[in-house]
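Enquirer: sequence plus the predicted model coming up.
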Amino acid sequence: MNNTNAVEIAIITGVVTILVAVLTFVLNHYSSKRKKSLELKIQYIERQMELLYGPLFSLLAQLCSLRDVKDKIDKKYINKKDELNRIDAFFNRNYFTPIHERIKEIISSNLYLINENKIPNSFLAYLRHVSQDKAQRELYERERIETSHIKGEMFPYSFKENIENNMKVLKQELSELRESLGKKII
């Protein structure tokens, strides 16, 4: 082997070494950026579930359970208007109103976490429902002004469905992101 061959081999070895080092750097950089991106997405979804959808899901489940209990109690007093009014006032004062206030607070402080591009109609319908109900109840309780002639905004069951669907979607997405994060990135 002459000196020219030795020099050529050394140059080729050096170039290959540099290319491998650059390629390794680029792949590590890409892998690191992708991992960070997945971690940020996971954190955001966890925040959505922890601060918005999880609490709303839980509170709505409580409302449904309490509504079922109240309906069973109401059946016993179906022909006794005074008792029905007292039962209604009791459940509203002690359960429904505080839960609805908490739901409104969660929505207003966490709107930025809604899993859609705009505020869903079901959220707006829910807010209309609780606002109208509260205004009419307070007007009667404080001023004894009857407003039963005004048809109330019904509870939008699409709100509950929206929360349940978003919980399901977010749990699935979180599971897939965690699985991706656990796999080798490159």
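Expert: Structure's in. What do you need?
Enquirer: only C-alpha atoms for contact and neighbour calcs from this point on.
Expert: OK.
Enquirer: where exactly do the helices run in the chain?
Expert: For the chain, the helices defined by DSSP state H occupy 3-48, 54-76, 81-91, 97-109, 121-143, 157-182.
Enquirer: can you pull the contacts of the residue nearest the centre of the chain?
Expert: In the chain, the centroid-proximal residue (C-alpha atoms, centre = their mean) is residue 53; its distance is 2.8 Å. Neighbouring residues of residue 53 by C-alpha atoms under 8 Å, 6 or more residues apart in numbering: 163, 166-167.
Enquirer: can those go into TSV with extra columns for neighbour count?
Expert: TSV is the format used below for those (neighbours: other C-alpha atoms under 10 Å):
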residue	neighbour count
163	22
166	20
167	21
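Enquirer: sorry, back to before: distance check, the residue nearest to the centre of the chain against residue 86.
Expert: From residue 53 across to residue 86, the span is 33 Å (C-alpha to C-alpha, to the nearest Å).
Enquirer: tell me which residues in stretch 144-155 are buried?
Expert: Using 16 or more other C-alpha atoms under 10 Å as the test for burial, stretch 144-155 gives residue 155.
Enquirer: ends of it, how far apart?
Expert: With C-alpha to C-alpha as the measure, the ends of stretch 144-155 fall 24 Å from one another.
Enquirer: what does that stretch rub up against?
Expert: 125-126, 128-129, 132-133, 136, 139-140.
Enquirer: mark which of the residues you listed are buried, thanks.
Expert: The buried subset of those - by 16+ other C-alpha under 10 Å - is 125-126, 128-129, 132-133, 136.
Enquirer: included below, for side-by-side comparison, is a second structure:
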Amino acid sequence: MGSGVTATIISAAIATVFAAVGWVVNHILTGYRDRQNQQSTAALKHIERQLEELYGPLAFLAWEGRRTFEDLKEILERGPSESIFPLRTEQERDTWLFWLEKDLFPRHTKVQELLMSKTHLIEGSKMPDSYIQFLDYHNALKIDHLCWKERRIEYPQKPRVPFPYEFEGDILAAFESLKKTCSILEETIPKVTGRNVFPGCINLVAVPQSIPQADDVYPTETRRYRLIPLCPLCLCGESLSFSGLLNPRS
């Protein structure tokens, strides 16, 4: 065996070893990337549920409540930083009771139901203090109102438990934070544009070379593919081609 042939064999062996090492490293990195993508996808789905089922509705209820309360203050002729209590006249008291029954209670009941039914979607490891304070405020005000309405117990001039204004801020802050995180995850998770033809070779790309055809019964496609061997083990550097039947419904 000549020295030229020996050198060729050694070169080919070295190239094969380097290609094998490259494939192993690439396979490990690809597996890590896939696991990262799976975790990001799961996180994205959870955040989307939080926004759709809890924080989205809560945020819009908070914005709605702010607007209607400002309308109430205008009707009662209160300044921006002025409390509506104490109520000055019988007419103001009637206006307050009407707003309470027709606007505040229905909206706060929706908030209460969301917090009770979607507790698992609340952001963080524990229930925020402002959420608990809101529930205390709502329940105390509702009981006082029922006592006045059904038993004619003197109505208090203002709620016994003050409204926690931090509650709205916490809701909107969580909503905006989740929206931002959702946007970031949507940009970082790669979009799936196709799948490998041969699962054993993670870097093999199939490019269709012919126009799809369809029969009259089942819409199958006949394509000729040109395989671009990007895998380091595909050392020949030549592309292959084959024909196959693909059913778009599968």
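Expert: Nice, I can see it. Owing to the predicted nature of the structure, the values given are computational and were not obtained by experimental measurement.
Enquirer: the residue nearest to the centre of structure 1 maps to what in structure 2?
Expert: Using TM-score structural alignment, the equivalent of residue 53 of structure 1 in structure 2 is residue 55.
Enquirer: ok, so of the contacts of stretch 144-155 of structure 1, who is nearest residue 174 of structure 1?
Expert: Nearest to residue 174 of structure 1 among the contacts of stretch 144-155 of structure 1 is residue 126, at 27.1 Å by C-alpha to C-alpha.
Enquirer: next, count neighbours for residue 61 of structure 2.
Expert: 17 (other C-alpha atoms under 10 Å).
Enquirer: for it, which non-adjacent residue is closest in space?
Expert: If the residues on either side of it in the chain are set aside, residue 61 of structure 2 comes closest to residue 107, at 6.9 Å by C-alpha to C-alpha, 6 or more residues apart in numbering.
Enquirer: relative to residue 11 of structure 1, how far out is the counterpart of the one you found in structure 1?
Expert: Following TM-score structural alignment, the counterpart assigned to residue 107 of structure 2 within structure 1 is residue 99. Applying C-alpha to C-alpha, the value for residue 99 of structure 1 to residue 11 of structure 1 is 75 Å.
Enquirer: the two: who's more crowded?
Expert: A count of neighbours by other C-alpha under 10 Å puts residue 99 above the other of residue 99 of structure 1 and residue 11, at 18 against 12.
Enquirer: these two touch, right, that one and residue 66?
Expert: No. Taking contacts as C-alpha atoms under 8 Å, residue 99 of structure 1 lies outside contact range of residue 66: 10.6 Å.
Enquirer: need the counterpart of residue 28 of structure 2 in structure 1.
Expert: Residue 28 of structure 2 maps onto residue 26 in structure 1, by TM-score structural alignment.
Enquirer: burial count for its match?
Expert: Count around residue 26 of structure 1 with other C-alpha under 10 Å applied: 12.
Enquirer: could you count how many residues lie near whatever residue of structure 2 lines up with residue 169 of structure 1?
Expert: Using TM-score structural alignment, the partner of residue 169 of structure 1 in structure 2 is residue 177. Counted with other C-alpha under 10 Å, residues neighbouring residue 177 of structure 2 total 12.
Enquirer: against residue 116 of structure 2, how distant is residue 177 of structure 2?
Expert: Distance, residue 177 of structure 2 to residue 116 of structure 2, using C-alpha to C-alpha: 22 Å.
Enquirer: my read: residue 125 of structure 1 touches residue 162, true?
Expert: No. The criterion here is C-alpha under 8 Å, and residue 125 of structure 1 misses it with residue 162 at 11.9 Å.
Enquirer: contacts only, for the alignment partner in structure 2 of residue 75 of structure 1.
Expert: Under the alignment (TM-score structural alignment), residue 75 of structure 1 pairs with residue 77 in structure 2. Residue 77 of structure 2 makes no contacts at all, as judged by C-alpha under 8 Å, 6+ apart.
Enquirer: how close does residue 77 of structure 2 sit to residue 94 of structure 2?
Expert: Distance from residue 77 of structure 2 to residue 94 of structure 2, by C-alpha to C-alpha: 15 Å.
Enquirer: what's the helix or strand for residue 207 of structure 2?
Expert: Taking DSSP states H and E as the definition, residue 207 of structure 2 sits inside strand 204-208.
Enquirer: matching residues in structure 1 for that strand?
Expert: By TM-score structural alignment, strand 204-208 of structure 2 lines up with nothing in structure 1.
Enquirer: which other helices and strands contact that strand?
Expert: Contacts defined by 3 or more C-alpha pairs under 8 Å, 6 or more residues apart in numbering; DSSP states H and E place strand 204-208 of structure 2 against strand 221-229.
Enquirer: thanks a lot, catch you later.
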